[in-house]
Every structure is written in structure tokens, then in C-alpha cells.
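**Student:** Attaching a predicted model along with its sequence, questions to come.
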Amino acid sequence: MKFNTKLLHGKAGRNTPDGATLPGISQVSAFSYDSAEHLEKVFGNKAPGFAYTRIGNPTVVAFEQRINEVEGGTGAIACASGMAAITVALLNVLSAGDEIIAGSGLFGGTIDLFKDLEAFGITTHFIPHITVEDIKPVLNQNIKAVFGEIIGNPGLDVVNIKEVSDFLHENGVPFIVDATTATPYLINALAAGADIVIHSSSKYINGSGNAISGIIVDGGKFQWDKERYPAMKEYSKYGKFAYTARLRNDVWRNMGGCLAPMNAYLNILGLETLGIRMKALCNNALTLAKALEKLPGITVNYPGLESSPYKTLVDEQFGGLGGAILTIRAGSRENAFKLINSLKYALIATNIGDLRTLVIHPASTIYLHSTQEEQEHAGVYDDTIRISVGLEDVEDLIEDFTQAVKNI
């Protein structure tokens, strides 16, 4: 079964007892039972059912099952946002004194989160790129995970998942990846070697910018050493489900970052068109990048361009599709603002993955609280503009950006 067919006809999409073609929206806080004994069994995991939406909801489970099937995982857990997903995915296996490695080109919110974790005794080593070469010098026995974005946002560096995961597994370290910008359409990250996959499903999975959400998918293949990961001791009896079991019954449940049922439903609607949207978005992004590359006064960064150092990896890992984000440098902040303000179709907004083209000046927004050095490590400069390419007719986008560039 190919990608689009699986989205529409996979087993997870057939679990509606009333025959409805989409799951219902269980927009409730709690679920009632006919006896105290029955509810006791549900709470004790001795009978199927739901008790309280913070710890389980039918609509949310339907979304989790669909994502899990597409990713080929052993289990998926949905969260209130992408940031909530990253937080609990890491805290599920980390404790005070632990260390992680992360790329310095991460999304600004993720960098800020990792700084916040220092207050809890968790240290992050930021390295230039998630490569074996950059990981080796900082790898030590306290490193409990390596975290990277498959396609950096907004740096647009691309991680060789197989190469990095093979090296990490030789050293007993899990590879946790943020696949938001790549999506399951460009790559099956678990099959490529990643251990845990995270999506800010608010973005391309949702596709319409109408719901905030995140989701974590466990591949079930990493061997959680009980001495190195003491938090997993109690759950080792669950075998390949150990990570998900602890996450659902401990960190995720207790931290309260549950996904709202309505948002889960909106994500299910978006997920069904992910394949056709991503193909069109990536094609638009490449065509726009090629056109802008010819214009004087700006420089263009897009992984799918022949001029990109990641072009070969994009071809090998993503089948030639370089994602739907590109950045341009306009020469100065003044030029960047003038270009942005001259656009007719692109919306000035902080999201990515919408149906519409969105633009933003990252240095003055997402990376406002980062130092200049931190910004530059993330591929953000004072003249950088991030473009999340939409589904407009690409000829109109080219015309619009061309006239805007001429105004600077």
C-alpha cells in the first residue's frame, strides 16, 4: 500500500464502530460508567475504556493510531503542541545530571527549551551540525540522547539519518529526531534508523494552520539499558513498548500536555491530504528557489538546489524533494523588511506548513532573545527572510517575489 492510499485506507482509519468515514469528536472532559467496579478496572488497565481526556480520549487515540501506522512505530502519543512533545519525549528518559547533544541550527523555541532544562540539571551540548564528525568530540557516558531536526528550521541543514543513527547505536545512544519539516512523506525516519520521531503536527500534518499540536512516535527498537536509563527499569517488562508505556503512564500524563479532541480531529482531516500537499509544496518551493536564485541583490538557501551542499543527500534520502521552506538574504535588515512589506500574497506570520505562503524575519521574532552568535549558528542573520511556501500558483509567487526584490 503506497503513501496516499495508506493515509485514506489504512487499518487505523477503519476503527469507527458506527461505520462513519471519520472518527467522531469526543469533546468531553470525562467518561461515565455503569458501576464503580467498571471504572476501577478502566483505571487499572484491566478493562478497555476512557476515564478522563487528559489521560485518554477516543478522538485523540484515532489521530495517534493513524500517525503511528504511517510512521511504522510501536506507539504514538499526541501532545498539546510540538514543544510539549519535545519536552516530554526527552524527560521520559532524562534526569538531573544527564546530558544531551543537539544541533545549534535548531528552531529557536527548541533552543530556548534546552536552555531551560539546565535549571533541572540537564546539560545540552550544542554542536555545529548533527554529523558523526561533530558528535564524536563531545560524546561521553553522560550523554543520554542526541536530538536533531531532519531538515533544520530555518538553517535548512539536512541530517544523514542512517549514518548518524548507526554511529549512535554503536555507542548505546538513542537518536531522537524532529521530523516536522520533512514529514513522513519525504522520509520514514524510523525505517532510516531514528529511534524516536517527533512532529509539530500543527505544521504540515495539519496543513491549514487551524490547530496547535505535537506527536511522538516510538520505533520500539532501541534497547534501553536499565543502568544507563534508570527511569526505564520499571517499564523494561514491556519490551519494545517500554518507552511508550512509561511516557503514557508517567511523564506525559502527569505533565498535562494533552491534545484537545477538536485539534486531533482537525489534524486527522489534514493528515489525509499530506501526501498531495507535500508534493505540491516541495515542487513550488524548488521552482521559486530556482527563480529567485537568478535575481541580483539576494542569495537563496534551499536544500534542493544544485548549489546546495545537501543536494546529493536530498536526492538519496528524500527522493529529490527538498522540503517546502527556503530562506533568502536581502543584504540588510532594512532591505529584508522592505522586501517583506512589498509582497502581495505572502502573509507575514510565524507559522510554517500552511496552505498559504508565509514569510517572517527570524532575527527580530523567533530568535529575538538569542545572541548574534546563536542566531548565526542557526543560519539566521539580520537580513534573513524565511519563506514557508504555500499552494498558490507558483507563477504568481515568482512574480510577487520578483517585484518585491526589485523594490530593495
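**Tutor:** Received, thanks.

**Student:** going forward, measure contacts and count neighbours with C-alpha atoms only.
**Tutor:** OK.

**Student:** From residue 129, how far out is the closest residue to residue 379 other than its chain neighbours?
**Tutor:** Leaving aside its sequence neighbours, residue 379 sits nearest to residue 155 (C-alpha to C-alpha, 6 or more residues apart in numbering; 4.4 Å). Separation of residue 155 from residue 129 (C-alpha to C-alpha, to the nearest Å) stands at 10 Å.

**Student:** try residue 27
**Tutor:** 42 Å.

**Student:** Look at these two and report which has more neighbours.
**Tutor:** The neighbour count for residue 27 versus residue 129, taken as other C-alpha atoms under 10 Å, is higher for residue 129 (21 against 13).

**Student:** put this beside the first:
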Amino acid sequence: MSDMMYFDHAATTPVHPRVLEAMTPYLTQVFGNPSSVHGFGREARKALEQARDQIAAFMDADPQSLIFTGSGTEADNLAIIGGAMAQRERGRHIITSQIEHHAVLHACEYLEQEGFEVTYLPVDETGSVRLADLKEAVRPDTVLVSIMYGNNEVGTIQPIEEIGTFLREKGILFHTDAVQAFGVLPIRVRQLPVDMLSVSAHKINGPKGVGALYLAKKVPIEPILHGGSQERKRRAGTENLAGIVGFAEATKVTEEEMDDRVSKYKRMKEEMQAVWKEAGIAYQVNGHPEMVMPHVFNVSFVGVHTETMLMNLDLVHIAASSGSACTSGSLELSHVLKAMHLEDSVSHSAIRFSFGITNTVDEARRAAEAVAKIVQRLVKRA
């Protein structure tokens, strides 16, 4: 697949060579269980806590507030199900938005089966949650709110600080799924009014199968996995040590390169649009014009169906997506675009390009030229 241009980094990213190098000793030599008391275990424990310190420093968190999980999905489930269950005597009302990742939406649907009520907030045409809608939805029995930091399909950044400040005043727990924003936006949890925040390694050139949940002090949570007393009895199961070490190295690399990456991604968006303007093809950028993550670029080419465009791009070795990888196997319209109430012609022709470390500005230009040719050919035929 070396000749393939990969523009689907929001789905997953390649493991950085430095990450692989950092992980290797923990797959071969330092294989002890971090919970074991002998020398092998102590060596593993030391590496685990060093990695925790590194990841916590990257997000400006107390290391003891970080719980390692098997994925961003598990971190979301632990926050939402664990946070709701720990407070069920106080109230059984939860608020989220209609454009959350399925890890959040399906966790909320599960809680509905367990007797909770969930309000799914609408968004405007840019994919933004309105603070006024949230204020109106809050009830005396509201115990938890989960609003994502940045949307994985259109890139819109939500007003997390305003939402969190309001919820602090009300004494309501606030969780944000920051899986897609982590590593492209500066996240400093000590300065954010959030109680819980989910992240994942494989979105920042770390390995798959490891995530983390930031859990502020004194936030009540009920474990959703039952077994050993790992992670301060909040997440049972032997820690994925090699994965966690890789996660820590990925945050180091990201910290060193983040500014350069972000400016490159912005140039790529500009370059692609310049090509399309010059080619004279019709396109529409979806999401918020300013409050948007630099690496996510959702564009509609009206008159060319999403699946048709993706197949044509694949034929010329360009990998893009229709949005969330979790629903890309089906022809169903994206729930995010549906919630934004875009014209059918716009939502049925949307493509997500998402940038990462393997991409260059020249690649972006060539991909945009390929798109322009496909659009011109298919629109002419229609």
C-alpha cells in the first residue's frame, strides 16, 4: 500500500517509528506483570508509572487522575456508565448531543435500558451545541453531561469551557470525549472545567488497544470491569504495558511536532480549496468555519454521491472516508450530518479528508486534483 495516499488519520494513524522502538523492549525483555512484587514486576511497574507521568504531563493532569483503558471507547463507557451508576441515587437524567461518537451514544442508550433518561441536544448547521439548549435541558435530577471536545466527522470544536463553567455552578458532572482533539489541540485539563476526559493512543501515532480516562479528584465512578485491583480499583485487568509505553512516547513526539503539524494541516486545506476553485468545481466545506480542528476536512461535492467518490478515489489510490469509520460499512447517512440538517444533496455527497504525519502539502494538491477530475467527469456524465 506504499503508493496509497492516506487521508483517513481521524480513523486511525500509523505507529510512529519512535513509538515502535519504545515499545519493543516491553514486548520482549520487560514482560513482567506490573502487579507482581518480584523484580520483573517492579521493573514493569516503574515503566508503567513513568508512562503515566509523561501522558499526564502532556495534558497537564495529576498522574493519579489517569486511568488506563483498552480504548477510547472503553474510557467513554467508564465515564458515562460508571459516572451515572455512581450517582443513580441522586438522579437519573443525562444530557449528551446528537453528534457524539457511537461510544458515547450507545453507552447512553444502554443507560436508558437501565432506567435513566437521556436528552440528546440538537446542533446548529455548523455542528455546534448551543449553550442555551443545554441550560434549558438541565433538570434537578441531571447528574451527568457528556459533550465531545471536537467532532470526528466535521471537526467542529464545541464550547467546552462555557459548558463546563455552567455545569460547575450547577454541581453536575461533565465528561468530554477528547479522542479526536487530543494531539491536535492543546488540552490542559487543570485549566478546563471538566471532570472526566477520554483520550486514545491510536489517534496520535500510538498503538491500537490503549486509551485513558482523566478522572478529577473526588469524582464518583463505579467500575464497569470487575476483577483485580489495578488502576486504583477503577479498571480491572492487567495493564497493556507495551501499549501504554507506546502511548507515552507518542505524546512526546506529538508535543515536539504539534505546532508544525497544525500549520501543515492548515496549508493542506488551503491548497486543496485553491485547486478546486481553479478547476471551477462546486464544493461546500461542512462544519464550523473557525472553531474547527485543523486535521479534519469535511467537504461535499454536490452531484457526486459519497460512495461513488470514495470508490473513484480508491481506484487512484487515495484513501478518504465518509466520516465515522464505525458506520462506514453501511450506506446509512451519517448521524452527524443528519443532525446538522444540511440539504440532502450536501449530506449525500460529503467526504472526510483527515490529515496526519505521513501527508505532505504536495500530496494534498495531487489528491485535490484527482477529486476535481472525478467531479468534472461524473458531473458531465450526469
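**Tutor:** Done, it's in. Everything quoted here is computed from the prediction, not taken from an experiment.

**Student:** Send over the TM-score of the superposed chains.
**Tutor:** Here the TM-score for the pair of chains, by TM-score structural alignment, normalised by the length of the second structure, is 0.71; 320 aligned residues with a C-alpha RMSD of 3.5 Å.

**Student:** still on that earlier bit, could you list every residue that touches the residue nearest to residue 379 of the first structure?
**Tutor:** 105, 106, 378, 379, 380 (C-alpha atoms under 8 Å, 6 or more residues apart in numbering).

**Student:** what's the answer for residue 28 of the first structure, then?
**Tutor:** Contacts of residue 28 of the first structure (C-alpha under 8 Å, 6+ apart): residue 53.

**Student:** Using the three-state scheme, assign the equivalent of it over in the second structure.
**Tutor:** Alignment note: residue 28 of the first structure maps to residue 32 in the second structure; criterion TM-score structural alignment. Secondary structure assignment for residue 32 of the second structure (DSSP: H, G, I helix; E, B strand; the rest coil): coil.

**Student:** roughly how far apart are residue 32 of the second structure and residue 333 of the second structure?
**Tutor:** Distance from residue 32 of the second structure to residue 333 of the second structure, by C-alpha to C-alpha: 47 Å.

**Student:** Ok, residue 375 of the second structure next?
**Tutor:** 20 Å.

**Student:** Residue 5 of the second structure too?
**Tutor:** 25 Å.

**Student:** List the buried residues for the longest helix anywhere in the first structure?
**Tutor:** When the first structure is parsed with DSSP state H, its longest helix is helix 274-293. By neighbour count with 16 or more other C-alpha atoms under 10 Å, helix 274-293 of the first structure contains the buried residues 274-275, 277-293.

**Student:** How about stretch 155-165 of the second structure?
**Tutor:** 155, 156, 157, 158, 159, 160, 163, 164.

**Student:** Then stretch 112-123 of the second structure?
**Tutor:** Those would be 116, 117, 118, 119, 120, 121, 122, 123, for stretch 112-123 of the second structure by 16+ other C-alpha under 10 Å.

**Student:** Likewise for stretch 82-102 of the second structure?
**Tutor:** 82-87, 91-102.

**Student:** all helices for the stretch 101-250 of the second structure, in order.
**Tutor:** Taking DSSP state H, counting those that start in this stretch as the criterion, the stretch 101-250 of the second structure carries its helices at 102-113, 131-137, 160-170, 230-233, 241-279.

**Student:** Which residues outside the first one are in contact with it?
**Tutor:** It stands for helix 102-113 of the second structure. By C-alpha under 8 Å, 6+ apart, helix 102-113 of the second structure touches 73-74, 76-77, 80-81, 94, 96, 98, 117-118, 146, 326.

**Student:** doesn't residue 149 make contact with residue 181 of the second structure?
**Tutor:** Yes - taking contacts as C-alpha atoms under 8 Å, residue 181 of the second structure lies within contact range of residue 149: 6.4 Å.

**Student:** The residue nearest to residue 347 of the second structure when sequence neighbours are not counted: which element?
**Tutor:** Among residues not flanking residue 347 of the second structure along the chain, residue 337 sits closest, at 5.9 Å (C-alpha to C-alpha, 6+ apart). If you go by DSSP states H and E, residue 337 of the second structure is part of helix 335-339.

**Student:** That helix: average distance to aligned residues in the first structure?
**Tutor:** With mean C-alpha distance after the TM-score superposition for the first structure, helix 335-339 of the second structure departs from the first structure by a mean of 4.0 Å once superposed.

**Student:** ok now that helix, how far from the chain's centre?
**Tutor:** How far helix 335-339 of the second structure lies from its chain's middle: 17 Å, per C-alpha atoms, centre = their mean, to the nearest Å.

**Student:** follow-up on the earlier one: mind checking what the residue nearest to residue 347 of the second structure lines up with in the first structure?
**Tutor:** With TM-score structural alignment as the criterion, residue 337 of the second structure matches residue 376.
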